[in-house]
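Chemist: 3D, please:
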Amino acid sequence: MNPALPPALRPAAFVLAVAGGLGALVLGLVYAGTSGPTGPDATLVDALAWSGDPWWTIATVIDFVGEPVGAIVTMAVFLGLCWYSRRPRTAVTGVVAVLLTVGLTSGLKPVTGRYIHGEFLAYPSGHTGFAAALTFTAALGVLGGVRRGPASVLLVVAVVVAGAAMGWAEVTMGAHYPTDTLGGLGVALAVVPVTALLIDKGATRRTQ
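Modeler: Prediction:
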């Protein structure tokens, strides 16, 4: 049975996990209780918030993936592909990791108390966490048969691109500051490898 966390990708996955977890923690501490674009955000908001079409339309489409209906459709496609390729561990990991990531990002918002537009809790970004967690899980499943070096590089690229795309969309739409999206990405990076490892260990014990 295909593992959720292929052995060849464990080093890269856990480097991402440590970096993501520490990054999310540090950013949360730095920006807790703030309500405006300070530090790097003050510059990055202007650089990343591209106004007018086609950028607004593209951002809206990307953002839809993290909305309830879009997330359900995306998860259904993901689970269908897992079923077709016979990767039950990847499927379970995706569901659990996404639920944990979205739950953590939602729970951390009132703890950090960072607001955007003076009324909406912003840190960390759940949309970015969702996109990164699902992409991370899918990449682990797809790249398991690739040599360690290229697979590790492709894994990092896939997760960064997914996080960057959703992060850009959230900033362009005014829903988050750039550092909020980095926090959401960090939470996903920390959650997925641990979840995948636990799923693999649980499946192994059941077959013994």
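
Chemist: okay, CA-based contacts and neighbour counts for the rest of this
Modeler: Noted.

Chemist: For the chain, just list every one of the helices.
Modeler: 10-31, 40-48, 55-66, 68-84, 88-112, 126-142, 148-172, 178-207 (DSSP state H).

Chemist: Specify the angle between the shortest one and helix 178-207 in degrees.
Modeler: It stands for helix 40-48. 90 degrees (axes from the mean of the first three to the mean of the last three C-alpha atoms, to 10 degrees).

Chemist: Not counting its neighbours along the chain, what's nearest the residue nearest to the spatial centre of the chain?
Modeler: Centroid-nearest residue in the chain: residue 132, 2.4 Å away (criterion: C-alpha atoms, centre = their mean). Of all residues not flanking residue 132 in the chain, residue 163 sits nearest, at 5.2 Å (C-alpha to C-alpha, 6 or more residues apart in numbering).

Chemist: Another for comparison:
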Amino acid sequence: MSPMPERRDPPPPPVLPVPMRRPMAILAGLAGIVVTVLAVHYAGTATAGPLDQRLRAGVWNLFGRARPGALVLDLFGEPVVAALLVAALAALCLALRRRALAVVALVGPALTGVATTTLKPVVGRTIHGGHLAYPSGHTATVTALALVGMLLVASLVRSGRAVGLLLVLGGAGAAGAVMAVAQIVLDAHYPTDTVGGFAVALAVVPATALLVDRFAARWRWLRSPTDASR
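Modeler: Below is the predicted model:
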């Protein structure tokens, strides 16, 4: 009697479907370039440049009376609230049997926060008498959370590349834009600080997802019970 062939568990479902990997990797690289260019351009400055002045005037004309709402939105970027949202998002990913994405939900926003915190003293751009401004941590945090959330939505609807990219980038772009407007209305950041924060998240979260996908096949604990039974 011949021995039974050794059963191998299938790899876990990827965080980034294969058709989305190249576009997201390219976008992450471009975002990293944007972060770097803005950092070099505004390093050591303490005033709004011409672009910031135009953008700020436009935002204030449109949303200047929405300061109370901006104060509420600002809370979503605060460390304690953001940590609770990260935990809730990771728990939701686990409940939906997306263990690899749960790792990204924990690590992606955390690394985004580390990146913005590290960059601020390096760049040295200040606002309001010495407060470090570039890049915007609030904008980066909310964008990172939105990226993970929309990756979860894309995995649940099993979308193709075009729809998946539209969901992920559209959702993250909308969330980042809303927080950016709030930061500008509150005069907490120059507009280009919020662009830098958005770009940091767009660089860090996809890179984290690609790394998790790269090594997930070796991590058996990432395989959900339903994956192992297929």
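
Chemist: Point out the most buried one among the helices of the first structure.
Modeler: helix 126-142 (a mean of 27; mean count of other C-alpha atoms under 10 Å).

Chemist: What range does that one cover in the second structure?
Modeler: Aligned by TM-score structural alignment, helix 126-142 of the first structure falls on residues 137-153 of the second structure.

Chemist: what's the mean deviation for the matching stretch versus the first structure?
Modeler: Taken over the aligned residues, the distance from stretch 137-153 of the second structure to the first structure averages 1.3 Å (mean C-alpha distance after the TM-score superposition for the first structure).

Chemist: And that stretch, how far out from the chain middle?
Modeler: Relative to the chain's own centre, stretch 137-153 of the second structure is displaced by 4 Å; criterion: C-alpha atoms, centre = their mean, to the nearest Å.

Chemist: Stretch 160-169 of the second structure too?
Modeler: 15 Å.

Chemist: what sits up against it?
Modeler: 17, 19, 20, 146, 147, 150, 151, 153, 154 (C-alpha atoms under 8 Å, 6 or more residues apart in numbering).

Chemist: which residues touch the aligned residue in the first structure for the first one?
Modeler: What it means is residue 17 of the second structure. The equivalent of residue 17 of the second structure in the first structure is residue 6 (alignment by TM-score structural alignment). By C-alpha under 8 Å, 6+ apart, residue 6 of the first structure lies in contact with 140, 141, 144.

Chemist: which one of those sits closest to residue 83 of the first structure?
Modeler: Nearest to residue 83 of the first structure among the contacts of residue 6 of the first structure: residue 141, at 12.1 Å, using C-alpha to C-alpha.

Chemist: wait, doesn't that closest one sit right on residue 88?
Modeler: No. Using C-alpha atoms under 8 Å, residue 141 of the first structure makes no contact with residue 88, being 10.1 Å away.

Chemist: Once you drop chain neighbours, what's closest to residue 63 of the first structure?
Modeler: Per C-alpha to C-alpha, 6+ apart, closest to residue 63 of the first structure is residue 169, 6.1 Å.

Chemist: still on that earlier bit, what's the distance between the match of residue 17 of the second structure and residue 148 of the first structure?
Modeler: 10 Å (C-alpha to C-alpha, to the nearest Å).

Chemist: sorry, back to before: counterpart of the residue nearest to residue 132 of the first structure in the second structure?
Modeler: By TM-score structural alignment, residue 163 of the first structure lines up with residue 176.

Chemist: ok, its match - contacts?
Modeler: Applying C-alpha under 8 Å, 6+ apart, the residues near residue 176 of the second structure are 139, 140, 142, 143, 198.

Chemist: quick one on the thing from earlier: let me know the closest of the contacts of residue 6 of the first structure to residue 16 of the first structure.
Modeler: residue 140 (12.6 Å).

Chemist: Find the residue closest to the closest one in space, skipping its chain neighbours.
Modeler: residue 5 (6.1 Å).

Chemist: So that neighbour versus residue 16 of the first structure, what's the distance?
Modeler: 13 Å.

Chemist: quick one on the thing from earlier: return the residues in contact with the residue nearest to the centre of the first structure.
Modeler: 159, 160, 162, 163, 185, 188, 189.

Chemist: separation between the last one and residue 68 of the first structure?
Modeler: Spatial separation of residue 189 of the first structure from residue 68 of the first structure under the definition C-alpha to C-alpha is 21 Å.

Chemist: again, but for the fifth one
Modeler: According to C-alpha to C-alpha, residue 185 of the first structure stands 19 Å off from residue 68 of the first structure.
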